[in-house]
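Engineer: can you look at this prediction? I've put the sequence above it.
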Amino acid sequence: MLKIDRQNYILEMLQEKGSILVTDACEALQCSDQTIRRDLQEMEEKGQLVRTYGGAYLSLDEDKSAPIQLREQLIPKEKERIGITASDNFIKDGDIIMMDSSTTCYTLAKHLVKSQANVTIITNSINIIKLFGNTNQTNKLICVGGTYKERSGSFIGNNTINSLSTFVADKAFISCSAISKKFGILDNYVQQQAVRKCMLEHSKEKYLLVDNTKFDDEGNFVIDSFKSLDGIITNKKPSDAWLEFFSQENISILWK
C-alpha cells in the first residue's frame, strides 16, 4: 500500500474515533509497526495528529488529553505498582474513597476488588463502575452521574459536581495530566479539572497518583497546589531537583 493511502486511512480513523492504536493500524493495513510509526511521526510533523505511546490522537481545543483507549496502553505495569502501593499504604477497612476516571485509579480499583477490601467507592469512572458491577464483592459503589464523556470514559459537568458535593470522603485518589513546580497539579480539560478539584475539596485526606511521565509535562488548568495533598504516590524515584522541591515544600512522596 502506498504511503498516502496509509496516511489517509489513519486520518479517517482519527476523524471517526479520535485515536488509533499502532497495533490496530498494522492489522488493518497489513504492514509493520515500524512503517506505521514512521507514518505517525511524519503526520505529527505536519501537525495532523499527536503521537503517544502505542498510537496517536487528535488534540481538541477543549481537551488536549489523550483518549482513554490510548492512556490504557501507557506503562500499565508502572501504574499497577502505583495502585498497589496506594492500596497497601493508605487504604484501611471501612474507608470511603473518591476516585477519578484516570487509568491509574482504575488499577487501584482493580487491586481493591482482587484483595476484597471492605471500602466504599465514589467515582465518575465508567470503567470502575463496570469493574465493580461485574463482581460479587461486598464493596459499596456510588456512581456520580452527569454528562458522559466517551473520550475520557467519565461523567462530567454540573450534575457530577453537585453529586460529589453531597459527600465527604475519608480519602480522595486522583491523577492528573502533569505536575509543575511553578503551577502545581495540572489538567488538560477544564471539566475534568473541576471534578478532580471537587474530589479533593470533599475528602479528609488527599492523594495524587502520578506516573513518571507526568513530571514537568504540560497542562492548561490548575487543579490545586501541592500543599493541599497528604501524599504523592509514583512508580519511580523522581529526579534530585524534584526531591529537593518536595523536601522544601514539606510534601510527602512515596515510590516503589
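Structural biologist: Structure's in. What do you need?
Engineer: going forward, measure contacts between C-alpha atoms and count neighbours the same way
Structural biologist: Fine.
Engineer: helices of this structure, start to end?
Structural biologist: Ranges of helices within the chain are 3-17, 22-29, 33-45, 68-71, 76-90, 103-114, 126-133, 158-164, 190-201, 240-248, based on DSSP state H.
Engineer: any figure for the gap between the residue nearest the centre of the chain and Lys130?
Structural biologist: By CA atoms, centre = their mean, the chain has its centre lying nearest to Ser102, at 2.8 Å. Ser102 sits 14 Å away from Lys130, going by CA to CA, to the nearest Å.
Engineer: how near is Val22 to Phe245?
Structural biologist: Taking CA to CA, one finds Val22 at 37 Å from Phe245.
Engineer: over to Ile36?
Structural biologist: Distance from Ile36 to Phe245, counting by CA to CA: 40 Å.
Engineer: that older thread, quick one: closest of the helices of the chain to Thr52.
Structural biologist: Thr52 lies closest to helix 68-71 among these, at 7.7 Å (CA to CA).
Engineer: and for that closest one, what's in contact with it?
Structural biologist: With CA atoms under 8 Å, 6 or more residues apart in numbering as the test, helix 68-71 has contacts from Ser19, Ile20, Leu21, Thr52, Tyr53, Gly54, Gly55, Ala56, Thr103, Arg151, Ser152, Gly153.
Engineer: and the comparison structure, right after this:
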Amino acid sequence: MTNVERHQYILQQLAVQANVLVVDLCKALEVSTVTIRKDLKFLEGSGLLFRTHGGATKNNPYIRDRSVMEKEKMQIDEKLAIARQAVTYIHENDSIMIASGTTVQFLAAEIQPKGNLTVVTSSINVSQELMKHAEIDVIQLGGALRKSSCSVIGTNAAQMLADFFCSTLFLGVDGIDLNYGISTTNVGEAKLNRAMMESAHQVIVLADSSKFGRKSFGKIAELEKVDMVITDAGVSEFYKDAFKKQGVKLIIAI
C-alpha cells in the first residue's frame, strides 16, 4: 500500500468515527507504528487532522476560553437531554454540589425538589435559578468572580468546602480526553473543581459529545476519579468502548 493509499484510509476512518488509534491503524494496514506516526505527522502538517496521545482526531482537541453567554447558545438540545437525565440522580432530601458551566445551568432549571434539597454551588447562575424554590437551601461559595463563567474561584471558595460533604457533585467540563482526563479552560476553576470532588461521595460529569477527545489548559482530574459521565447520543462507539474498558459508567441521554 502506498503512502497516498494509507493517508486516504486514515482520513476515511476519521470521517466515520472522529478518532483513530495508532495500534488499530497498524493492524489494519499491516505496517509499523513508526510508519503510522509519520503518516499522522504528515497529515497534521497538511491541516487534515490533529494528533493525540496514541492516535489522532479530526477535531481540534485544544479549547479556547469562551464566555458563558456564548456557550449557552451551543448544543442546546443535547444539554437539555443531559440535564433531564442528570436530574434523576437527585433524591429526596438530598445534599448535592453543582459546579459551573452551561450544562449544569440546564440541570438547575430542571430541578423540582422532593422534600428539602441543599445545593452547594460555585455558579452565580445556578444560585439565581434555584433561589425561586422555597424547598431548596442554596449555599453560594464565595471568592473571586470569574466573569466569563459567572462563577467564583479561589482559596476562599475552596476553604468553605471543608465544612461540607455532599452525596453528589454535578460537574461541567470543557474537555474529556482518555489520557489527559477532564479539564477546563481556567486553572483556578480546575483547582476548585478538584476540591469539590473531594467533598462529594459521587462525581457525575455532564458533557455533550462535542467535549470528547478535547483537552483544555486546566486539568481537573484523571477519568478514574469520575464515577459517571452523562452525555448525548452523538458520542462515538470509540468512546463507548473506551469508557467500558476504563470502568467509567457512560450514560447516553435520549
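Structural biologist: That came through, no problem. All values derive from a computational prediction rather than experimental measurement.
Engineer: overlay them and tell me the TM-score.
Structural biologist: Laid over one another, the chains give 0.72 as their TM-score (TM-score structural alignment, normalised by the length of structure 2), with 190 aligned residues with a CA RMSD of 1.5 Å.
Engineer: comparing Ile36 and Phe245 of structure 1, which shows the higher neighbour count?
Structural biologist: Ile36 (22 against 13; other CA atoms under 10 Å).
Engineer: thinking again about what came up before, now do the contacts for the residue nearest to the centre of structure 1.
Structural biologist: Ser102 of structure 1 touches Ser125, Ile174, Ser175, Cys176, counting by CA under 8 Å, 6+ apart.
Engineer: let's see that with 10 Å instead.
Structural biologist: 68, 71-72, 124-125, 127-128, 152-154, 173-177, 192, 209-210 (CA atoms under 10 Å, 6 or more residues apart in numbering).
Engineer: mind listing which of those are in strands?
Structural biologist: Ser154, Phe173, Ile174, Leu209 (DSSP state E).
Engineer: save the residues you listed as JSON lines, and put in neighbour count and distance to Leu229 of structure 1 too.
Structural biologist: Converted to JSON lines, these look like this (neighbours: other CA atoms under 10 Å; distance: CA to CA, whole Å):
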{"residue": "Ser154", "neighbour count": "25", "distance to Leu229 of structure 1": "23"}
{"residue": "Phe173", "neighbour count": "27", "distance to Leu229 of structure 1": "10"}
{"residue": "Ile174", "neighbour count": "23", "distance to Leu229 of structure 1": "11"}
{"residue": "Leu209", "neighbour count": "23", "distance to Leu229 of structure 1": "11"}
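Engineer: what's the closest of those residues to Phe90 of structure 1?
Structural biologist: For these, the nearest to Phe90 of structure 1 is Phe173 (10.0 Å; CA to CA).
Engineer: aligned to that closest one, what sits in structure 2?
Structural biologist: Aligned by TM-score structural alignment, Phe173 of structure 1 pairs with Phe170 of structure 2.
Engineer: swap in Met43 of structure 1?
Structural biologist: Checking TM-score structural alignment: Met43 of structure 1 goes with nothing.
Engineer: just Thr120 of structure 1 next, same as before
Structural biologist: Per TM-score structural alignment, Thr120 of structure 1 is aligned with Thr118.
Engineer: what sits against its match?
Structural biologist: Asn93, Asp94, Ser95, Ile96, Met97, Glu135, Ile136, Asp137, Val138, Ile139, Cys166.
Engineer: farthest pair in those residues?
Structural biologist: Top of the distance list for the contacts of Thr118 of structure 2 (CA to CA): Glu135 and Cys166, 17.1 Å.
Engineer: enumerate every residue touching Asn193 of structure 2.
Structural biologist: Counted by CA under 10 Å, 6+ apart, Asn193 of structure 2 has contacts 98-100, 122, 153, 158, 169, 171-173, 183-184, 187, 199, 219-221.
Engineer: of the residues you listed, select the buried ones using a ChimeraX command.
Structural biologist: To isolate the buried members of those in ChimeraX, using 16 or more other CA atoms under 10 Å:
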select :98,99,100,122,153,158,169,171,172,173,183,184,187,199,219,220,221
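Engineer: now do the residue nearest to Lys79 of structure 1 when sequence neighbours are not counted against Ile128 of structure 1, distance only.
Structural biologist: For Lys79 of structure 1, ignoring the flanking residues on the chain, the nearest one in space by CA to CA, 6 or more residues apart in numbering is Thr104 at 5.3 Å. Going from Thr104 of structure 1 to Ile128 of structure 1 by CA to CA gives 11 Å.
Engineer: so what sits against both of the two?
Structural biologist: What both Thr104 of structure 1 and Ile128 touch, as defined by CA under 10 Å, 6+ apart, is the set Lys110.
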